[in-house]
Every structure is written in structure tokens, then in C-alpha cells.
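Asks: quick one, what's the 3D model for this:
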Amino acid sequence: MTKILVIGATGSVGRHVVASLAEGGHAVRALVRDASKTQLPKGVEAVQGDLTEPDSLEPALAGGVEAVYLMWPGLPVQPRVVELIARHARRVVYLSADVADLADDEPAVIFHQEVERLIRQSDLGWTFVRAIDFAGNLLAWADQVREGVVRWPYGRARRSLVHERDIADVVVRALTEDGHEGAAYVVTGPESLSHAELAGIIGEELGVAVRWEELPPQTAREQLTAAWGNAAFVEARLRAWESFTREPERVTGTVQEVLGRPPRDVRSWVRDHAADFRWAGAEATAVSSGRP
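Replies: Okay, the predicted model is just below:
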């Protein structure tokens, strides 16, 4: 039985990875910052550690760990982390991001390329799961949805947002099956939908009236920079959204090819997260989950 370490075990993807692995009978360790405050599925071993202190991973990796799921949440890149994983494990699945819509000098591009480079140069068998933006970022609209109007820029921008459970399912396959080594899977939703259409779908599934109100880009730039605190990230997002008004965000067949079933659509995601929309507002949502 493969022993698997999940780094990022409480994240939006990682928690589903942990649950699926445990249900599948695998020996699972979860790296957490505070084991005493973390609730995990029965049988999952919690081990305390932190990516900012690479040597703290040593106890989590020791004792027969063969595969590692790695999610790196935007922290400074630490080559020592990859070195330690390669010393103990033989396989790593890294949650990267599809950064095709960003400029080569964008921080997100540089970050993911650096982590992927470190992994490629190691002796590990690797799989990169490059996710398109998460559907979970729609929770940034929660407060506005409750008010009945979503004010956002580029209503015609067509997105292929992905359900986090589809990402997790692809990760689990790559962790537990042969045949995925050296693959860089771009995981998307099943179709491109405009921002305005997405707002309408949320309202329909929640049973509330939601209308779209176009927000001028300059106003959005000011508001999002104040809310997110990262002007470079805001500029990158605005450029990407503008580009999606001309060419829709791409849709891949990865989920069908890897899992043998279609990807979950946005409506199913909204139903799964209906309770979140009733309490989670923009201030509680990190609009970077698809691009760690």
C-alpha cells in the first residue's frame, strides 16, 4: 500500500485529495501547521510542518512515504523542500497553474516555472496539474449576489472555471496510478461562460434574482487593488479578462481523458457551495486560489 504525504491538506483542493485517498484505503499523512487544531478524516495521520521551514518536513517524509502531493501557496520558493521530497519519495504531483494568459515576467509565471524547474531537475517522477482559475473565486461575488447585482469588469469575458473536486480527482489518479509521469495536465471546466452568464447561473441555482452591472476597468483597478493589496496581480487579471472578451479562456479534455468522465460544470459547483454564498463575502475569499 502506497504511503502518501499531502502538503496543503486543508486547502480547497488538498482536503478533497486527503478524503479521496483515505476512502481509497491509502496510507495518508497530512502536513499541517497545527496538528491540534486540524480535523482530518479517520485514519489520516497529521504531521506538523511548514514550507517556510523546509527541515520541518523531514518527520513527515520519513518512514516510507512514496508519493507527495505538493501545493505551494505563494510562499518564497525553497529549493530545500524539493531536495527533501526527492530524498524520501519517488513521485510528486505538483499543483501548478495554467499561466498561458499571463506575461512571462508576471510573478505567478516566474513562481510556477521556478518550482517546476526544481522538480524537473530532481530525480523524482513528476506530474504537473496546471489548473485554470478555480470556480471558488466566484465566492468573491458573494456579498454582491446577496444584494442582487454583481458589479465587475468585462462582462463578456468568457471563462472556463474548474471545480476544485475535478482538480483533486486528477491529482489522486496521478498519485496512485502509473502512466502519468512527465505529464503536464491543464485542467479546466467543460465550457467557457462569460462573467455575466456566470452571475446569472449563480442566481438561478441559488433561487435569487441577480443582474449584471458592468464596472469600468479603471474603477475595478482601484477597488481590487485596495481589496487585494497587490497592484501587479490586479493588472495581470484585468489584462487576462480583457483578452477573454476577444478569445475565450481555453477548454481542455483533460478531465475526460484522465478520469473517463466529463468535468463538473459551474452549476454543480454552485450547488455544492450554496451555503458558502450565504455567509462568505469577498473579504473572506482569497482570489488567488487558481494561481497560488
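
Asks: CA only for contacts and neighbour counts going forward, please
Replies: Will do.

Asks: residue 279: how many residues sit nearby?
Replies: 12 (other Cα atoms under 10 Å).

Asks: could you do residue 168 as well?
Replies: 23.

Asks: that one contacts residue 17, doesn't it?
Replies: Yes: contact between residue 168 and residue 17 holds when scored by Cα atoms under 8 Å: they sit 5.2 Å apart.

Asks: and this one, so I can compare the two:
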Amino acid sequence: MFLVTGATGNVGRPLVAELAAAGAKVRALTRDPAAARFPEGVEGARTGDPAATDGVEALFLNAAVVWDGGAGPLLRQARESGVRRVVALSSSSVTGTLDLPADNPISRHHHELEAEVEASGMEWTHLRADAFAVNTRGWAPQIREDGVVRDAYGWSRSVPVHEDDVAAVAARALLTGGLAGQAPVLTGPEALTKAEQVRLIGEALGRPVRFVEIPAAEARAGMTSGGVPGEVADTLLALAARCVDHAPEVSPDIERITGRPARTYARWARDHAADFR
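Replies: Sure, this is the predicted structure:
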């Protein structure tokens, strides 16, 4: 039995589908199992269920959705239930290659997650995902309104990763244990500017979409009014500024692990075109 936390999330849902397609027994943890519409044969369970780890061999841990108190309570319960393997969704920010202050909230959060997982005594794998392509879905309201994306640092580059590729790597780590003790960095296959990403969304939609650069202070105000904590907004803007002149590296790990190239951002935009219409 495999337990997937955040089972209706961007990575959790395709991971549940991958595991089910492989014939694995899957327990999918979510706030509302009845409304989740999981594949046939998948067992839904409610987040916080004290029996969720019973009979589980391996756990996919998404720290964004674990129970109150961080990952610790769930990890302790998993260990006591006999879970042998934990695959944690972490962040490439922990590698220190982004040239940001070491105590920034994104790196700090994922460092703490990795430390908790390693201290659990279970076999572990950390999936250090880079920028998720799905994060650009935040541009959708602007694109639907007038076909113009207004954001800071239009020439900032990232290597956006398709969530389905992260799920594919997670499935291999859970099913085989072949990535035990490893921390692959998961990126897309190419570095793209924000302006290039916007253009590719337009191509997927079959109509022009433009990028208009705005001051960082204006972008920050929009982020915080939308619920992003100020410290996180500052970190994301500092990273964007840094990546105007320093392109992040493309990692070969997705192709190494799955045996096929990572999906492109253009592919992601086609897969998600309906989100922008």
C-alpha cells in the first residue's frame, strides 16, 4: 500500500494515477475524499485520519498539506505503523545555487522538511523540484481579461518543470526504492524568460498574449494582496531579479530516472490551455 498526501494537488493527483496504472494499492489522503473522484480501486482517506498509515509500505510526503505541527506527527505515526520509505517533495532552493540568503523562508522550510524526514529513521528520497510550470497559472485572470500579463522582471529566466514529470519520478521512487538516499533536482528541459513563457501560452491558445513589465513594488503589492506572505514575496522577487542575468541550470535527472526527456513548457501550456480560456 502506498499513501499519497495532498492527493488532489498538482503533483498528488497525477502521482495517484501513475501508481494506480502500475497496479499498486493506493490510499489517497485529502480533505474531502468523497469529492475527489480518484481512479477506480484507489482508497480515499481524510487528512488527519489516525488510521491513514495502517498497512502502508511507502509514503509520499507533501509538506504543504501535512497535518498541523509540520511533518513530524505524520512521520512518527508512519514509522510506528511500519512504513519503510518516504519520498518527500522538497525544493531546489535547498541546494544553495540560487545565491539567495540562506535563511530565506522557502529554503528554510524545505531544509527543515528534509531534516525531519532523514531523522525519522525511514528510507528517504528528496525530490528537489525547481519552479513549477503550474505556478504560471496565476497569470490566467489577466490573460482571460485582455491577453496581457503584467509582472516584474520579464527577462528573468527559470526552468519550469511539468508536474507530471515530478509525479513520474515520485512513482519510481515509491515503487522501486531505487532512489533511496538520493535527492534529484527536477527541472524542465530549457531555461525560459517570463516573456517567452507568456508567448508560449499564447501559441497554445492560438492567439497573441503579451508581457508588460511592471515595477517590482507593484508586483509585490499584487502578490501580498493575493495572500502571499511578504517575506515569501520578497524572496521570489529577489530570485527573479537574480535570474535576469544568471540562468538557472537545467538538470538531467528527470531523463536519467524516467528514461525520457522532461516535458517542455510548450507541452505544459498545451496541456493547460483550458485554464487560460
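
Asks: helices along the second structure, start to end?
Replies: 12-21, 72-80, 105-119, 140-146, 163-176, 194-205, 216-225, 230-245, 253-258, 265-271 (DSSP state H).

Asks: pull the residues that contact the fourth one.
Replies: For helix 140-146 of the second structure, the surrounding residues in contact (Cα atoms under 8 Å, 6 or more residues apart in numbering) are 148-150, 209, 275-277.

Asks: how about a cut-off of 7 Å?
Replies: 148-149, 209, 275-277 (Cα atoms under 7 Å, 6 or more residues apart in numbering).

Asks: also the first one?
Replies: Counting by Cα under 7 Å, 6+ apart, the neighbours of helix 12-21 of the second structure from elsewhere in the structure are 4-7, 26, 39, 42, 164, 167-168, 171.

Asks: can we see that at 6 Å?
Replies: If you take Cα atoms under 6 Å, 6 or more residues apart in numbering as the criterion, helix 12-21 of the second structure is touched by 6-7, 167.

Asks: nearest to residue 225 of the second structure, of these?
Replies: Nearest to residue 225 of the second structure out of the contacts of helix 12-21 of the second structure is residue 6 (Cα to Cα; 25.2 Å).

Asks: need the counterpart of that closest one in the first structure.
Replies: For residue 6 of the second structure, the equivalent position in the first structure is taken to be residue 8, counting by TM-score structural alignment.

Asks: cool, and residue 208 of the second structure?
Replies: So, by TM-score structural alignment, residue 208 of the second structure is matched to residue 209.

Asks: next: residue 118 of the second structure.
Replies: Under the alignment (TM-score structural alignment), residue 118 of the second structure pairs with residue 120 in the first structure.

Asks: against residue 83 of the first structure, how distant is its match?
Replies: 12 Å (Cα to Cα, to the nearest Å).

Asks: same deal with residue 90 of the first structure?
Replies: Residue 90 of the first structure sits 12 Å away from residue 83 of the first structure, going by Cα to Cα.

Asks: with residue 20 of the first structure instead?
Replies: Residue 20 of the first structure is 27 Å from residue 83 of the first structure, by Cα to Cα.

Asks: check residue 203 of the first structure too.
Replies: According to Cα to Cα, residue 203 of the first structure and residue 83 of the first structure sit 47 Å apart.

Asks: ditto for residue 30 of the first structure
Replies: Distance from residue 30 of the first structure to residue 83 of the first structure, counting by Cα to Cα: 19 Å.

Asks: more crowded one of the two?
Replies: Neighbours per residue, other Cα under 10 Å: of residue 30 of the first structure and residue 83, the larger number sits with residue 30, 26 against 17.

Asks: and that one, what pairs with it in the second structure?
Replies: Per TM-score structural alignment, residue 30 of the first structure is aligned with residue 28.

Asks: who's in contact with that match?
Replies: Contact analysis of residue 28 of the second structure by Cα under 6 Å, 6+ apart lists 3-4, 7, 44-45.

Asks: what separates it from residue 198 of the second structure, distance-wise?
Replies: Using Cα to Cα, which is the criterion applied here, residue 28 of the second structure is 34 Å from residue 198 of the second structure.

Asks: with residue 276 of the second structure instead?
Replies: 11 Å.

Asks: got it, and residue 41 of the second structure?
Replies: Separation of residue 41 of the second structure from residue 198 of the second structure (Cα to Cα): 39 Å.

Asks: so the two - more neighbours on which side?
Replies: residue 198 (24 against 12).

Asks: distance check, the more buried one against residue 176 of the second structure.
Replies: Here residue 198 of the second structure is placed at a distance of 38 Å from residue 176 of the second structure (Cα to Cα).

Asks: next up, the contacts around the residue nearest the centre of the second structure.
Replies: Nearest residue to the geometric centre of the second structure (Cα atoms, centre = their mean): residue 132, 5.6 Å. Listed by Cα under 6 Å, 6+ apart, the contact partners of residue 132 of the second structure are 160-161.

Asks: that one -> the first structure?
Replies: The alignment partner of residue 132 of the second structure in the first structure, by TM-score structural alignment, is residue 134.

Asks: gap between its match and residue 258 of the first structure?
Replies: Residue 134 of the first structure is 19 Å from residue 258 of the first structure, where distance means Cα to Cα.

Asks: swap in residue 148 of the first structure?
Replies: For residue 148 of the first structure, the distance to residue 258 of the first structure (Cα to Cα) stands at 38 Å.

Asks: kindly report the same for residue 122 of the first structure.
Replies: Applying Cα to Cα to residue 122 of the first structure and residue 258 of the first structure gives a distance of 25 Å.
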